[in-house]
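Novice: I'd like to go over a predicted model; first the sequence, then the structure.
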Amino acid sequence: MEKLTNIGLQKEDSLQIAEKLNELLANYHLYYQNLRGFHWNIKGIHFFQLHAKFEELYTVSLTKIDAIAERILTIGQQPLHTFSDYVRVSSIKEAGNLSGDKETISVTHENLSTLLDLEREILKLAADTGDEGTVSLISEDINENEKTLWMLNAFLS
């Protein structure tokens, strides 16, 4: 039996990485949907700023979702693709009926922290197995998410 994927990675390693990437994919979907809800429902004095910011964040998230799913396919595995799978696998939970500035930013901060923790876990696993493509994808995302988290912290302080 062949031990390498079609791009030269160990199949067993790729299975482990794909499992974690699918977990990230599921979490990103819940993060994305929470942002959509915040964008639609935000109220108050910061409406215009946060309405635009939530749209920016969910637009970026949609691009990341696609990149994660395509990476899973690239390493020879199948990305999750049903909402029931996303809800089952994700540690980020649905955040319904929120419309205040502090509460929506706090949930966004919490969700983003969850994504960063998982990305750091994936980064280590990918580095340890020599999966440079996944390292590159996740490393870039960590940098962007850390900057966003810094901005959310500034808003909340």
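Specialist: That came through fine.

Novice: make it CA atoms for all contacts and neighbour counts henceforth
Specialist: Noted.

Novice: Contact partners for the residue most central in space within the chain?
Specialist: Most central in the chain under C-alpha atoms, centre = their mean is Tyr28, positioned 3.4 Å from the mean C-alpha point. Taking C-alpha atoms under 8 Å, 6 or more residues apart in numbering, we find Tyr28 in contact with 61, 65, 115.

Novice: ok, structure two:
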Amino acid sequence: MKTILQLTGLNEQNVAPVVKGLAGLLADMQVYYSNLRGFHWNIRGAQFFVLHEQFEKMYDDMAEKIDEVAERLLQLGAKPENRFSEYLKVSDIKEQHELFSPEETLANVTETLQLLMAKERAIANAAGETSDEVTADLMIGFLSEQEKLVWMLSAYAAK
């Protein structure tokens, strides 16, 4: 029986950097998702009603993106990690527990999105070099949405 990579025409050695990038991105996204849940639950201040709702939208969106990354890893013949203990070992995003103010949470979200976008660009470039247009397209879709979100968050936080 042919492997999934043989069926798609992709080469395992060529896509190895893409798989590694996606695995790291999955860990980062899982930690970010958890942070967003905490921000949603614990936000305080005059902007509570707006940010409480927006953080929920953000973590719902991130949950969908996490699933897409995990499924893409499976399509590339890899097994996505599901243990949070392992995510924390490789994630460049740190767990947040004591951020409650709008200023702190928005700054953290913006910084996190910048990190995610940099990784997604690197993955898209690596995927493009290996003719993995599907992964490249997935990353470009994420980037399009996240760039718009960063713009909106910056406009919202402007004084």
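Specialist: Yep, it's here. Bear in mind that the values here come from a model prediction, so they are computed numbers and not experimental data.

Novice: picking up where we left off before, which strand or helix spans the residue nearest to the centre of structure 1?
Specialist: helix 11-41 (DSSP states H and E).

Novice: what do you get for Ile65 of structure 1?
Specialist: Using DSSP H and E, Ile65 of structure 1 sits in helix 47-74.

Novice: what's the mean gap between that helix and the aligned bit of structure 2?
Specialist: Compared with structure 2 after fitting, helix 47-74 of structure 1 deviates on average by 0.2 Å (mean C-alpha distance after the TM-score superposition for structure 1).

Novice: so what does that helix touch, helix or strand wise?
Specialist: Counting contacts by 3 or more C-alpha pairs under 8 Å, 6 or more residues apart in numbering; DSSP states H and E, helix 47-74 of structure 1 packs against helix 11-41.

Novice: Flag every buried residue along the helix it packs on.
Specialist: Buried residues in helix 11-41 of structure 1, defined by neighbour count with 16 or more other C-alpha atoms under 10 Å: 11, 13-15, 17-39, 41.

Novice: Could you count how many residues lie near Phe48 of structure 1?
Specialist: As a burial measure, Phe48 of structure 1 scores 12 neighbours (other C-alpha atoms under 10 Å).

Novice: Name the helix or strand for the nearest residue to Ala127 of structure 2 once chain neighbours are set aside, please.
Specialist: Residue nearest to Ala127 of structure 2 in three dimensions, not counting chain neighbours: Ala136, with 5.4 Å by C-alpha to C-alpha, 6 or more residues apart in numbering. Here Ala136 of structure 2 is covered by helix 133-157, with elements defined by DSSP H and E.

Novice: Pull out the buried residues from that helix.
Specialist: Using 16+ other C-alpha under 10 Å as the test for burial, helix 133-157 of structure 2 gives 135-136, 138-140, 142-143, 146, 149-150.

Novice: One more: stretch 87-100 of structure 1?
Specialist: 87, 89-92, 95, 98-100.

Novice: Among these, name the ones in helices.
Specialist: Mapping the buried residues of stretch 87-100 of structure 1 onto helices (DSSP state H) picks out 87, 89.
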